[in-house]
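Novice: Generate a structure from the sequence data that follows.
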Amino acid sequence: MTEDLVDIVWNGALSGSFDAAGLSGRWSIDDGEHAQLAVLARWVQRGRSRAGWKVGLTSGAVRDAFGPGVRPFGFLLQERVFESGATVGLPRMSRAGLETELCFRAGRRLAGADLDTGEVERSLSWVAPAFELNERRIDGPQDPGVRVADNLTQWGVVVGAPVSPLPDRAVLARSAATLSQDGQVLETVAADGHIDDHYLSIARLAAQLSRFGRAIEEGDLVITGSFAARRNGLEPGEYAGAFEGLGEVRVRLVEA
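Specialist: Model (predicted):
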């Protein structure tokens, strides 16, 4: 990893896009994680704070896209955590996308490579229906290392009402998410066979973070992967994500 490459990704984070043509083959996934954390450090230097983490490549066709069990992390910025019902301007995001996800809150610090899913479950405060807001910043080759450096398209998150205590694990395993726009159903996706076990994903996240001297800290938010989504050509409107047995999240996306 070199500083000039971090500069490219950082400038893309500020502007909403960057040309990746010259980056092909130059970064491993680990290089990408180091670069991503360097970008996070620059946000912190500007007075921003980290709200939590995302676990990447846990669902659908992208599972194992970087190799069996490879689940890279991304970070969430506090200033881009919105409550359900918020209005967000589409121009704030370049080539915006939206995904229905579940968001968990850590009730205590989770660190290291030896966490089991039971320990993870006992350490979480709540779960909530959520939207991940995405920004497709990369122009050119979509190398794994570059995608990780670019924070896996993460831009923000909208969080619904917390559910606490956590529901039975079987509820999460069989839940389905329905995405609607202005009252019209766009897609319904069930968890079964589609997404990794959420507690396993969080354990993997803690293990991956530990390799870079990081951890899931008490109070961190963690999003664990996409259900129903709209990734291209996102239009203005009122979007709702309803999770069976867990509630609903809403966001209004506007052109202003």
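
Novice: going forward, measure contacts and count neighbours with C-alpha atoms only.
Specialist: Noted.

Novice: now for the one helix or strand Trp43 maps to, which elements pack on it?
Specialist: Secondary structure here is read from DSSP states H and E; on that basis Trp43 sits in helix 29-45. When contacts are defined as 3 or more C-alpha pairs under 8 Å, 6 or more residues apart in numbering; DSSP states H and E, helix 29-45 packs onto helix 3-15, strand 73-77, helix 144-149.

Novice: Relative to the whole chain's centre, how far out is it?
Specialist: Going by C-alpha atoms, centre = their mean, to the nearest Å, the spacing between the C-alpha centre of helix 29-45 and its chain's C-alpha centre is 15 Å.

Novice: Which elements pack onto the very next helix or strand once past that helix?
Specialist: Downstream of helix 29-45, the first helix or strand assigned by DSSP H and E is strand 50-55. Using 3+ C-alpha pairs under 8 Å, 6+ apart as the contact test, the elements touching strand 50-55 are strand 73-77, helix 198-210, strand 221-223.

Novice: right, and the helix or strand after the shortest one?
Specialist: Taking DSSP H and E as the definition, the helix or strand that follows strand 221-223 towards the C-terminus is strand 229-230.

Novice: Tell me the first helix or strand C-terminal of that following strand.
Specialist: Where DSSP H and E defines the elements, the next helix or strand beyond strand 229-230 is strand 237-243.

Novice: Could you also give me the structure for this next sequence, so I can compare it with the first?
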Amino acid sequence: MSTWDIDRAATVLLEAEDTRTDRAAITEEWPGLDLTTAYAVQDETLRRRLERGEKLTGVKLGLTSRAKQQRMNVASPLTAWLTDAMVLPAGDPVAQDRLIHPRAEPEIVFVMRDRVAGPGVTAAAALAAVGSVHAGIEVIDSRYRDFKFTLPDVVADNASSGCYVTGPVGRPPEALDLALEACLVEVDGQVVDSATGAAVQGHPAEALALAANDLGRRGHAIEPGWVVLTGGMTDAVFVPPGAKVAAHFTNLGSVFLAGG
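Specialist: The predicted structure is shown next:
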């Protein structure tokens, strides 16, 4: 067995994704994997995605809500990359043939008008750079068995990225009270969870600033036109084949997802 390094971890994670094969957390075999190295693995997987033709379209935050942190036994939010291959067109079913164990969570989504570069970005400055706000559903899909991992594991795995869909309603941020923006989650017509934007770091703009500052420390910025998924408002719900998931927002409309 070869020793673990950034190259091997990136290879293992992308192969698990491509073959829909889950595995034990990397830290079970590489206990020395720390957060800095995990982000280097994440960046290497992005480099390989771009090399195979994907386009970088934005960033996502993970574990921004207390519900998700408690479920995953992880105490800190994290950032990860979005590419065009992760976009799920509205009305399309979840691609069950490319995911291992998909789970859906409602999100407040920002589309950026201006560049935001940390460190030192405040929530107010971050929100002022937003062009429009949308409802969204992210479908996460960990490469780790039973969604069991440490913080470095999930960072290396690009924050359990799968795919996402955004709603057709776009509102300017100044027209909304995002801390109070409420959401109901339905599975097959039954309400299974609810939350407000305050579940996301107290306000989704705080999550946006966190992302800008985290990326700034790593030499990156949030660019104009990028999509930013601010993190799941509720716990994630499993999406079995055929299930219908809906997220209904107060002012941002509804987003629908078919299980495939």
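
Novice: List the TM-score for the superposed pair.
Specialist: Once the chains are overlaid, their TM-score stands at 0.89 when taken by TM-score structural alignment, normalised by the length of the first structure; 250 aligned residues with a C-alpha RMSD of 2.1 Å.

Novice: how about the helix holding Trp43 of the first structure, which residues of the second structure does it hit?
Specialist: Mapped onto the second structure using TM-score structural alignment, helix 29-45 of the first structure covers residues 35-51.

Novice: got it, and stretch 75-95 of the first structure?
Specialist: The aligned range for stretch 75-95 of the first structure is 81-101, by TM-score structural alignment.

Novice: Quick check: closest non-adjacent residue to the most centrally placed residue in the second structure.
Specialist: For the second structure, Lys60 is the residue whose C-alpha lies nearest the centre (C-alpha atoms, centre = their mean; 4.1 Å). The shortest distance from Lys60 of the second structure to any residue that is not its chain neighbour, by C-alpha to C-alpha, 6 or more residues apart in numbering, is 4.5 Å, and that residue is Leu229.

Novice: Pro162 of the first structure versus Ala113 of the first structure, what's the distance?
Specialist: 28 Å (C-alpha to C-alpha, to the nearest Å).

Novice: Enumerate the positions of stretch 110-126 of the first structure that are buried.
Specialist: Neighbour counts using 16 or more other C-alpha atoms under 10 Å place Leu110, Ala111, Gly112, Leu115, Thr117, Val120, Glu121, Ser123, Leu124, Ser125, Trp126 of stretch 110-126 of the first structure among the buried residues.

Novice: hmm, I was thinking of stretch 127-147 of the first structure
Specialist: The neighbour-count check on stretch 127-147 of the first structure (16+ other C-alpha under 10 Å) flags 127-138, 143-147 as buried.

Novice: Tell me which of the helices and strands packed on helix 29-45 of the first structure sits most buried.
Specialist: Burial among those, expressed as mean neighbours by mean count of other C-alpha atoms under 10 Å, is greatest for helix 144-149, which shows a mean of 25.

Novice: counterpart of the helix or strand just after that one in the second structure, which residues?
Specialist: On the C-terminal side of helix 144-149 of the first structure, the nearest following helix or strand under DSSP H and E is strand 154-159. Using TM-score structural alignment, strand 154-159 of the first structure lines up with residues 161-166 of the second structure.

Novice: Could you give the separation of the matching stretch from the chain centroid?
Specialist: What separates the centre of stretch 161-166 of the second structure from the centre of its chain is 8 Å, taken as C-alpha atoms, centre = their mean.

Novice: Which parts of the stretch 51-200 of the second structure are helices?
Specialist: Along the stretch 51-200 of the second structure, the segments classed as helices by DSSP state H, counting those that start in this stretch run 66-72, 123-128, 151-156.

Novice: about what we covered before: and the match of helix 29-45 of the first structure against the first structure, how far off on average?
Specialist: The superposed stretch 35-51 of the second structure is, by mean C-alpha distance after the TM-score superposition for the first structure, a mean 0.7 Å from where its aligned residues fall in the first structure.

Novice: what residues does that stretch touch?
Specialist: When contacts are taken as C-alpha atoms under 8 Å, 6 or more residues apart in numbering, the neighbours of stretch 35-51 of the second structure outside the stretch itself are 6-7, 9-11, 14, 55-56, 80-81, 151-153, 155-158.

Novice: With distance to Gly216 of the second structure as added columns, please give the helices of the stretch 51-200 of the second structure in JSON lines.
Specialist: Output for the helices of the stretch 51-200 of the second structure, formatted as JSON lines (distance: least, C-alpha to C-alpha, whole Å):
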{"stretch": "helix 66-72", "distance to Gly216 of the second structure": "24"}
{"stretch": "helix 123-128", "distance to Gly216 of the second structure": "13"}
{"stretch": "helix 151-156", "distance to Gly216 of the second structure": "17"}
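
Novice: closest to Lys244 of the second structure out of those?
Specialist: For Lys244 of the second structure, the closest of the helices of the stretch 51-200 of the second structure is helix 66-72, at 21.6 Å, according to C-alpha to C-alpha.
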